[in-house]
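Colleague: Have a look at this fold, sequence not included:
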């Protein structure tokens, strides 16, 4: 293993001590809060070494404070997009998908297994309390090691070869996590859209913990919040995935001010936020974000009538023409970003289904390849995406340094003659009176494809595939189920095939985890039980027993143990080759386009961007805290 040592903290967004600026500048908006909160001067609210975002170096414009961004959401749960888009992380990705310190002042890696984190002196939570190593200690001692809060102990994602790390507090601003073996996933986990939370505001949360709170006071809080016990109380008050507790201190750019239920959720600037621009203005530039609840079906129409200043969610390519025409009537700008999923619509044969006949067929690679070859992707591209997408298997995009054309082209040509021959060879050579193929047990080869029915793109593509597969003797029927019910049916082996989006991350580097290519999660609809086995640390689900799936898992384990970039890159290619050649999931088209609509006065929103959940965090890597209103536009 090659020993490597990184000390990061002097990258884009570098460290500039307070004295480098003549004076930091506050937003005028905070003056309205001063009377209520008695805010200290800005120089006392910022860390001694804030993160400085040098916008002009990246082709952006330094801006000005002020204004409100209106956004539309399809339900109260969708306030979850706020911490994703705000994207304040201990370590985060930049636009070039390189990791750099953000909340951290710096970090140091030794041998890919020892991670030392240095915090910014003077950094504070949004309520003004200090952010120190104590906030990490609280999570480690009082959450991870409390059997009621974490029944399984330290989260599985923190374990390497079933062993948790050693956690050390070196001083009030320095913590260390170390393993016996390499853990190349660690930084990616804490940089993700839904990060592994290593720290929480201890000073605030201790009032809800049985270890620190008086029993009578705790009982009163339990009753006040309408929960069953202190565990449910702590979980409710500490939830960060959906920012529903306005009192929970945050390190994000905007802090929530509205408890649910509500029709409008207000987020206002964090007076203690740790980033400034190159001119000394504390970020974010925009003072408030309003998230208005609307019907999902109406969001595109409302956006096109000027009711949103920044909208991505609940828009799709089918809305583009209408939105583009709206530019003539309202001060809007409509851009098209490239979606990074491995495929826009993927068909997922359930290799763990209970139906023994179908399970045996799905295990036969000839069947999976045949169904892929029977799809006319060019027709799908033209009919659903105006020919602007790329016909492809479910794999990575050319924007990834790992891309090879052979992965995109694997079994993705339209070849019904070869598809028919492969199905015959796989034992589906008998036909019924209507031309349908017959299963080995005499049933018609009819596939029920199950979907959550949450967008029209899937249904449009399935209508085309219905005709394609009928030509090779396979009939399909579509069943729509509520998402949670569908997930239960998949895990229970009750589905034969489902439809979903493909790989989340279609733009990986060799240093990003290839876990999507191996059975590692029960969210993977092609092998949910095998994925659950890994996810539960071998306590649930079932160990993979299909040789090719076992091989992928072995390669994934090898990647985690690899000690250098070249080895990781080699393993990535081995996994991509096996994954696409075996057609575990059937892709259609990728590189589809996503409308991004914003006020024509809003600056620093990229014209061209990559859009996706991981690793982009939707808008997150493009730093919405640097978006600003130009009054002269």
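Modeller: Thanks, I have the structure now. This one's a predicted model, so the numbers in the text were calculated from it and none came from an experiment.

Colleague: Please count neighbours and contacts with C-alpha atoms only from this point.
Modeller: OK.

Colleague: which residues sit in contact with residue 188?
Modeller: 512-513 (C-alpha atoms under 8 Å, 6 or more residues apart in numbering).

Colleague: how about a cut-off of 7 Å?
Modeller: Counting by C-alpha atoms under 7 Å, 6 or more residues apart in numbering, residue 188 touches residue 512.

Colleague: Structure two is appended below for comparative analysis:
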């Protein structure tokens, strides 16, 4: 219905470059050129150039990759990634095959801690900085890189992009080096110890350190989280995977009904232009700390981080860079989110 509204109706005069000819929900929509579109290029040619576009909705990423290889698709709007590299390389010597690997300012996988999760015990765990540091240091990013990313991942901490002017080299891998022994020490410091020797740590209250991590059905993220669960078990933290369709996972995070969540992230190259991802600029954001808008941040460090980013929007460029770099250091030191790389 949204697509029908946006692209206009059949037989109606529209101002957009494209008109909707056919829409089959969950399968495809076909766009045709608006012959009365009002724009021309510098040479006077009528826009748009292309007469017809057949857009297919494909949920299975492997099918997207196979369609790219076979020539079924001319353009892929649903990314394929490192997990499909071997498939492309098998075809590289065939006529018309030309591959290049590009990098963007988007992390390979992001783990969000829900600072407002409904369960009080889980919420206390999420808000403990030593737990978050231990969590990050328990992840063997190099192994995930080799097993699932074909060695293309650049392991890092949860920080702003290294390609942005806000990059801080000394914090780029803060708490991101694989060190399970150090992670165990941090959990001990946080009062989470395996008192009964069953391999699972307990809180001072006696409750097990047991958390649920949500991940959508994804041919890269799901196996990554399977490895993550094993890494956390090695330091005494029991993780339970909740794997569901992407739409259901999205509903849960919109409602704040989760403990940890794996999702994408854009905006690390320009955090000032994407404040809603990081700080409470309006009600309900950021989605992993929805109470911050009304009640303030869960820690004084998060409040300082927020103030720096909000201030950065209204100050001269040189001052902005300095402020956002300071925010970047706070973010790295406190592991507000965790990246694989």
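Modeller: Okay, I see it. The structure presented is a predicted model; accordingly, all values stated were derived computationally and were not measured.

Colleague: what distance separates the start and the end of stretch 390-401 of structure 1?
Modeller: 18 Å (C-alpha to C-alpha, to the nearest Å).

Colleague: quick one: that stretch aligns where in structure 2?
Modeller: Per the alignment by TM-score structural alignment, stretch 390-401 of structure 1 matches residues 154-165 in structure 2.

Colleague: ok, now which ones touch residue 19 of structure 2?
Modeller: 7-9, 31-34.

Colleague: now, the most widely separated pair of these?
Modeller: Farthest pair in these (C-alpha to C-alpha) is 9 and 33. Separation: 12.7 Å.

Colleague: the more surrounded of those two?
Modeller: residue 33 (19 against 15; other C-alpha atoms under 10 Å).

Colleague: what about the residue most central in space within structure 2, distance to residue 64 of structure 2?
Modeller: For structure 2, the residue nearest the mean C-alpha position is residue 264 (1.9 Å; C-alpha atoms, centre = their mean). Counting by C-alpha to C-alpha, the gap from residue 264 of structure 2 to residue 64 of structure 2 is 19 Å.

Colleague: ok, now residue 30 of structure 2?
Modeller: Residue 30 of structure 2 is 18 Å from residue 64 of structure 2, by C-alpha to C-alpha.

Colleague: So between the two, which is more surrounded?
Modeller: More crowded of residue 30 of structure 2 and residue 64, by other C-alpha under 10 Å: residue 64, with 22 against 16.

Colleague: Looks to me like that one is in a helix.
Modeller: Yes. Counting by DSSP: H, G, I helix; E, B strand; the rest coil, residue 64 of structure 2 falls inside a helix.

Colleague: three-state assignment of the closest residue to it other than its chain neighbours?
Modeller: Of all residues not flanking residue 64 of structure 2 in the chain, residue 58 sits nearest, at 6.7 Å (C-alpha to C-alpha, 6 or more residues apart in numbering). Three-state call for residue 58 of structure 2 (three-state DSSP): coil.

Colleague: How about residue 214 of structure 2?
Modeller: Per three-state DSSP, residue 214 of structure 2 ends up strand.

Colleague: Can you give me the neighbour number for it?
Modeller: Residue 214 of structure 2 - counted by other C-alpha under 10 Å - has 27 other residues nearby.

Colleague: follow-up on the earlier one: which single one of the contacts of residue 19 of structure 2 is nearest to residue 115 of structure 2?
Modeller: Checking those one by one against residue 115 of structure 2 (C-alpha to C-alpha), the nearest turns out to be residue 7, at 39.3 Å.

Colleague: for structure 1, what's the longest helix?
Modeller: helix 565-582 (DSSP state H).

Colleague: To which residue of structure 1 is residue 301 of structure 2 aligned?
Modeller: So, by TM-score structural alignment, residue 301 of structure 2 is matched to residue 548.

Colleague: ok, the nearest residue to residue 283 of structure 1 once chain neighbours are set aside - how many residues close by?
Modeller: Nearest residue to residue 283 of structure 1 in three dimensions, chain neighbours excluded: residue 276, at 5.2 Å (C-alpha to C-alpha, 6+ apart). Look at residue 276 of structure 1: counted by other C-alpha under 10 Å, it has 24 neighbours.

Colleague: which residue in structure 2 lines up with residue 276 of structure 1?
Modeller: So, by TM-score structural alignment, residue 276 of structure 1 is matched to residue 41.

Colleague: Okay, its match and residue 120 of structure 2: tell me how far apart.
Modeller: For residue 41 of structure 2, the distance to residue 120 of structure 2 - C-alpha to C-alpha - is 59 Å.

Colleague: Residue 10 of structure 2 too?
Modeller: For residue 10 of structure 2 relative to residue 120 of structure 2 (C-alpha to C-alpha), the value is 53 Å.

Colleague: Residue 73 of structure 2 now?
Modeller: 48 Å.

Colleague: Neighbour count for those two, which is higher?
Modeller: Legend: neighbour count by other C-alpha under 10 Å for residue 73 of structure 2 and residue 120, higher for residue 73 (16 against 10).

Colleague: any idea which element the more buried one lies in?
Modeller: Under the assignment given by DSSP states H and E, residue 73 of structure 2 is not contained in any helix or strand.

Colleague: Just tell me what it corresponds to in structure 1.
Modeller: Residue 73 of structure 2 maps onto residue 308 in structure 1, by TM-score structural alignment.

Colleague: tell me the contacts of its match?
Modeller: Contacts of residue 308 of structure 1 by C-alpha under 7 Å, 6+ apart are 70-72.

Colleague: Break down the stretch 101-250 of structure 2 into its strands, ranges please.
Modeller: Remark: strands assigned in the stretch 101-250 of structure 2 by DSSP state E, counting those that start in this stretch are 110-113, 210-216, 238-244.
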